[in-house]
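> Just to be clear, the model below is a prediction. Sequence and coordinates:
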Amino acid sequence: MVSGANDSKTPPIVSLTAGGVAGGIEAFTSYPLEFAKTRVQLRSQKGIPTPKNPFLVVTRVYQKEGIRSLYKGCAALVVGSIGKDGVRFLFFDQIKHAFADPQTGTLSPLRNLAAGMTAGVVASITCVTPTERIKTALIDDARNEKRFRSGLHATSVIWKEHGILGLYRGFVGTTLKQASATAFRLGTYNILKDFETTRNIPQNTATNFANGSVAGIVTTLCTQPFDVIKTRSQSAHGMSTAEAVKSVLVDYGIKGFWKGTTMRLGRTVFSGGILFTSYEAAVKIISPLYSGLTHMVVAETLD
């Protein structure tokens, strides 16, 4: 699990499963804010200014395009989040345990960040980049050509037109974002939890949610430029990382790299709390089931 010494024996399968469950819940519940943030970061249509208020973006899309458009790309994000959070919780836990102090079971702040960064790179390679590409392409396509009927159809079209590289468009920006975001999110959360553990602060739902929210704020402010570059790279037609950087500078200047910060901040504070609270709850449910199943298998083997 993501906490300190008491979690050193959490089985990998529990970390993977609990992370996947938490990621799916977090992605679905916070998707409207993710949708609004992505719309703002994509290039504006001429003569149609994009509002900065995320709730106004969501309201306008709902009124003009309907609820289906508002959740365009949601399935891709949920699937990606299940894989992403399962993988990054798994790798973070294993790396964290490998570098933890043998006496206290905790890590230094730098080792916490390093463990999170490594987990983020693995998650980006295995599942995040292609699913983020599909999600972003669907959101961009919904406001323009409307040629993608679903996530599977978008995957098929992109594959036929650009091959495997088309699904990994924006890989550099996504990996930079995932490495830094996972480092700051999991690292900050674990630092806070280790601090609380050493001072006997009770770990409950409210504490988990608060820690996750703080981790979300730190993550957003530190990694927003990577998120903007990733979104531009993964638009419906796609562009290279260099082209994405140039387009942001041309459109908005340096400040453009923090485009959508307010919207993403609202989502990450909310989703960070949900993610870690769901993860802790899932571990508490899955661990006993896993232990019982393991003991049952061992007993049957001995018989």
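Structure's in. What do you need? Numbering: from 1, shown residues only.
> From now on I want contacts and neighbour counts done on CA atoms only, so please keep to that.
Fine.
> what sits against the residue nearest the centre of the chain?
Centre of the chain computed as the mean C-alpha position; nearest residue by Cα atoms, centre = their mean is residue 81, 6.1 Å away. By Cα atoms under 8 Å, 6 or more residues apart in numbering, the contact list for residue 81 reads 20, 23-24, 27, 128.
> can you tell me which of those residues lies nearest to residue 206?
Set against residue 206, the nearest of the contacts of residue 81 by Cα to Cα is residue 23 (18.8 Å).
> now for the helix or strand containing that closest one, which elements pack on it?
Using DSSP states H and E, the element containing residue 23 is helix 12-29. Secondary-structure packing of helix 12-29 (3 or more Cα pairs under 8 Å, 6 or more residues apart in numbering; DSSP states H and E): helix 74-99, helix 261-302.
> quick one on the thing from earlier: what about the residue nearest to the centre of the chain, distance to residue 27?
Residue 81 sits 6 Å away from residue 27, going by Cα to Cα, to the nearest Å.
> circling back: deepest in the core, which of the helices and strands packed on helix 12-29 is it.
helix 74-99 (a mean of 24; mean count of other Cα atoms under 10 Å).
> And what about residue 230, helix, strand or coil?
When classified by DSSP: H, G, I helix; E, B strand; the rest coil, residue 230 comes out as helix.
> how about the nearest residue to it once chain neighbours are set aside, what does it touch?
Excluding the flanking residues, the one nearest residue 230 by Cα to Cα, 6 or more residues apart in numbering is residue 173, at 4.7 Å. For residue 173, the contacting residues are 226-227, 229-230, 233, 241, by Cα under 8 Å, 6+ apart.
> Any buried residues in the helix or strand harbouring residue 173, and which?
If you go by DSSP H and E, residue 173 is part of helix 171-198. Across helix 171-198, burial judged by 16 or more other Cα atoms under 10 Å covers 171-194, 196-197.
> And for stretch 132-146?
Here stretch 132-146 shows 132-142 as buried, counting by 16+ other Cα under 10 Å.
> repeat for stretch 101-121
Those would be 105-107, 111-121, for stretch 101-121 by 16+ other Cα under 10 Å.
> Just send those residues back as CSV, with distance to residue 291 and secondary structure too.
Shown next, in CSV, are the buried residues of stretch 101-121 (distance: Cα to Cα, whole Å; DSSP: H, G, I helix; E, B strand; the rest coil):
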residue, distance to residue 291, secondary structure
105, 22, coil
106, 24, coil
107, 27, coil
111, 30, helix
112, 28, helix
113, 30, helix
114, 30, helix
115, 26, helix
116, 27, helix
117, 30, helix
118, 28, helix
119, 26, helix
120, 28, helix
121, 30, helix
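> second one coming, line it up with the first:
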Amino acid sequence: MSKKENPVHSLIAGTTAGAVEAFITYPTEFVKTRSQFSGGKKESPITIIRDTLRTKGVTGLYSGCSALVVGNALKAGVRFVSYDHFKHLLADAEGKVSPARSLLAGLGAGMMEALFAVTPSETIKTKLIDDAKSPNPRFKGLIDGTSCIVREEGLRGIYRGLFPVMMRQGANSAVRFTTYTTLKQFVQSTAPPGQTLPTSITFGIGAIAGLVTVYTTMPLDVIKTRMQSLTARQQYSNSFHCGYRIFTEEGILRFWAGTTPRLVRLMLSGGIVFTSYENIMRLLGGGQDKKP
């Protein structure tokens, strides 16, 4: 039976990896979110970047960044601790986890991170980005924006879109962890026993896991963004109504709006997070190339 990872080590490594990844890749998240809002003309990623740089400068590409960095750090910590726990529970007598059980463990981890970290941080981030595109933004930053949202909408305001977020995060983690674990086990089976995988290989496997995740979960991401926008309450009664309106009014391809920037982010994210996590775990003495 393989040793269960130290939860404290998983939490430290996960939160650190999540914060680093969020800051490095944030401009792609900003562009993706902007491209998914309803109304107005449809803008390409290049147009969004050019217009934002012209009107807001480089800092404009980091509108809402602090919310995502904090949320992503917490999310990654919850994700890895939860995944370790579920994986340990689902492992067989020899400590091995089948792809189907890895999928289930990832689904559980995604649900946990959506509930405790992702929904509040993503709602605040989305509203900050939506507000920043106006000529006279109301919010002055993370703390001011959060205070205004809670004051005007209550705690429900930062948990808007919980259902699509839980669906997206559950699907994200299930697909991502299963793809990563399956590819990693395959690569390890072709390597000499006991050999630690090079960082470049870990990064590449993580990037592929990110690519697969994007295309399979993009519709849930679009619905999530719409449900967390500033005008969501006036436009949609629930997530299903949101999805129906997108499909009937904008066409099925609209569910893949923002794919390019999200693809860039999740491929980088997959590489950065898994590579950072495994290296930090090795430094802490909590992992010997077993992850995730």
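Received the coordinates, thanks. Quick caveat, the model's predicted, so the values are computed rather than measured.
> Please work out the TM-score for the two chains.
Overlay of the two chains. TM-score (TM-score structural alignment, normalised by the length of the second structure): 0.90; 278 aligned residues with a Cα RMSD of 1.7 Å.
> Residue 213 of the second structure matches what in the first structure?
With TM-score structural alignment as the criterion, residue 213 of the second structure lines up with residue 219 in the first structure.
> helices and strands around the host helix or strand of that match, which ones?
Secondary structure from DSSP H and E places residue 219 of the first structure in helix 205-233. Applying 3+ Cα pairs under 8 Å, 6+ apart, one finds that helix 205-233 of the first structure contacts helix 31-41, helix 171-198, helix 241-252, helix 261-302.
> which position in the second structure aligns with residue 187 of the first structure?
Checking TM-score structural alignment: residue 187 of the first structure goes with residue 178.
> still on that earlier bit, among the helices and strands packed on helix 12-29 of the first structure, which comes closest to residue 247 of the first structure?
helix 261-302 (17.8 Å).
> I'd say residue 32 of the second structure and residue 264 touch.
No - if you go by Cα atoms under 8 Å, residue 32 of the second structure and residue 264 don't touch, sitting 10.0 Å apart.
> picking that back up, in the second structure, what residues pair with the helix holding residue 23 of the first structure?
Counting by TM-score structural alignment, helix 12-29 of the first structure pairs with residues 7-24 of the second structure.
> can you list contacts of that stretch?
With contact meaning Cα under 8 Å, 6+ apart, stretch 7-24 of the second structure is reached by 65, 68-70, 72-81, 84, 268-269, 272-274, 276-278, 280-281, 284, 286.
> how far apart are that stretch and its match in the first structure?
On superposition with the first structure, the mean distance recorded for stretch 7-24 of the second structure (mean Cα distance after the TM-score superposition for the first structure) is 0.6 Å.
> ok now that stretch, how far from the chain's centre?
A distance of 13 Å separates the centroid of the chain from that of stretch 7-24 of the second structure, by Cα atoms, centre = their mean, to the nearest Å.
> what's the answer for stretch 222-233 of the first structure, then?
Offset of stretch 222-233 of the first structure from its chain centre (Cα atoms, centre = their mean): 13 Å.
> List the buried residues in that stretch.
Neighbour-count burial for stretch 222-233 of the first structure [16+ other Cα under 10 Å]: 223-233.
> Then stretch 147-163 of the second structure?
Neighbour-count burial for stretch 147-163 of the second structure, counted by 16+ other Cα under 10 Å, picks out 149, 157-163.
> Turn the residues you listed into CSV, columns for distance to residue 58 of the second structure.
Compiled in CSV, these are given as follows (distance: Cα to Cα, whole Å):
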residue, distance to residue 58 of the second structure
149, 26
157, 29
158, 27
159, 29
160, 29
161, 29
162, 31
163, 33
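> Tell me which residue of the second structure lines up with the residue nearest to the centre of the first structure.
That one, residue 81 of the first structure, aligns with residue 72 by TM-score structural alignment.
> Roughly how far does its match sit from residue 107 of the second structure?
17 Å.
> for residue 118 of the second structure, same thing?
Distance, residue 118 of the second structure to residue 107 of the second structure, by Cα to Cα: 14 Å.
> How about residue 234 of the second structure?
Counting by Cα to Cα - residue 234 of the second structure and residue 107 of the second structure are separated by 31 Å.
> Kindly report the same for residue 139 of the second structure.
With Cα to Cα as the criterion, residue 139 of the second structure and residue 107 of the second structure are 34 Å apart.
> next one: residue 124 of the second structure
Taking Cα to Cα as the measure, residue 124 of the second structure falls 24 Å from residue 107 of the second structure.
> cool, and residue 261 of the second structure?
Taken as Cα to Cα, the span from residue 261 of the second structure to residue 107 of the second structure is 24 Å.
> Could you do residue 53 of the second structure as well?
38 Å.
> now swap in residue 36 of the second structure and tell me
According to Cα to Cα, residue 36 of the second structure stands 25 Å off from residue 107 of the second structure.
> Now do the contacts for residue 215 of the second structure.
Neighbouring residues of residue 215 of the second structure by Cα under 8 Å, 6+ apart: 256, 259.
> 10 Å instead, please
256, 259, 262-263 (Cα atoms under 10 Å, 6 or more residues apart in numbering).
> Quickly name whichever of these is closest to residue 244 of the second structure.
Nearest member of these to residue 244 of the second structure, counting by Cα to Cα, is residue 256, at 14.6 Å.
> So what does the closest one match up with in the first structure?
Matched to the first structure by TM-score structural alignment, residue 256 of the second structure sits across from residue 258.
> Kindly state which residue of the first structure is aligned to residue 279 of the second structure.
Using TM-score structural alignment, residue 279 of the second structure pairs with residue 281 in the first structure.
> make that residue 36 of the second structure, sorry
In the first structure, residue 36 of the second structure lands on residue 41 (TM-score structural alignment).
> With residue 124 of the second structure instead?
Taking TM-score structural alignment, residue 124 of the second structure has residue 134 as its aligned residue in the first structure.
> so which strand or helix has that match?
Secondary structure from DSSP H and E places residue 134 of the first structure in helix 129-142.
> after that helix, next one along is what?
Per DSSP H and E, the first helix or strand lying C-terminal to helix 129-142 of the first structure is helix 151-162.
> Which stretch of the second structure lines up against that following helix?
Going by TM-score structural alignment: helix 151-162 of the first structure matches residues 142-153.
> I would like the residues contacting the matching stretch, please.
Residues outside stretch 142-153 of the second structure that contact it (Cα under 10 Å, 6+ apart) are 63-68, 120-121, 123-125, 127-128, 131, 138-141, 154-158, 160, 230.
> All good on my end, thank you.
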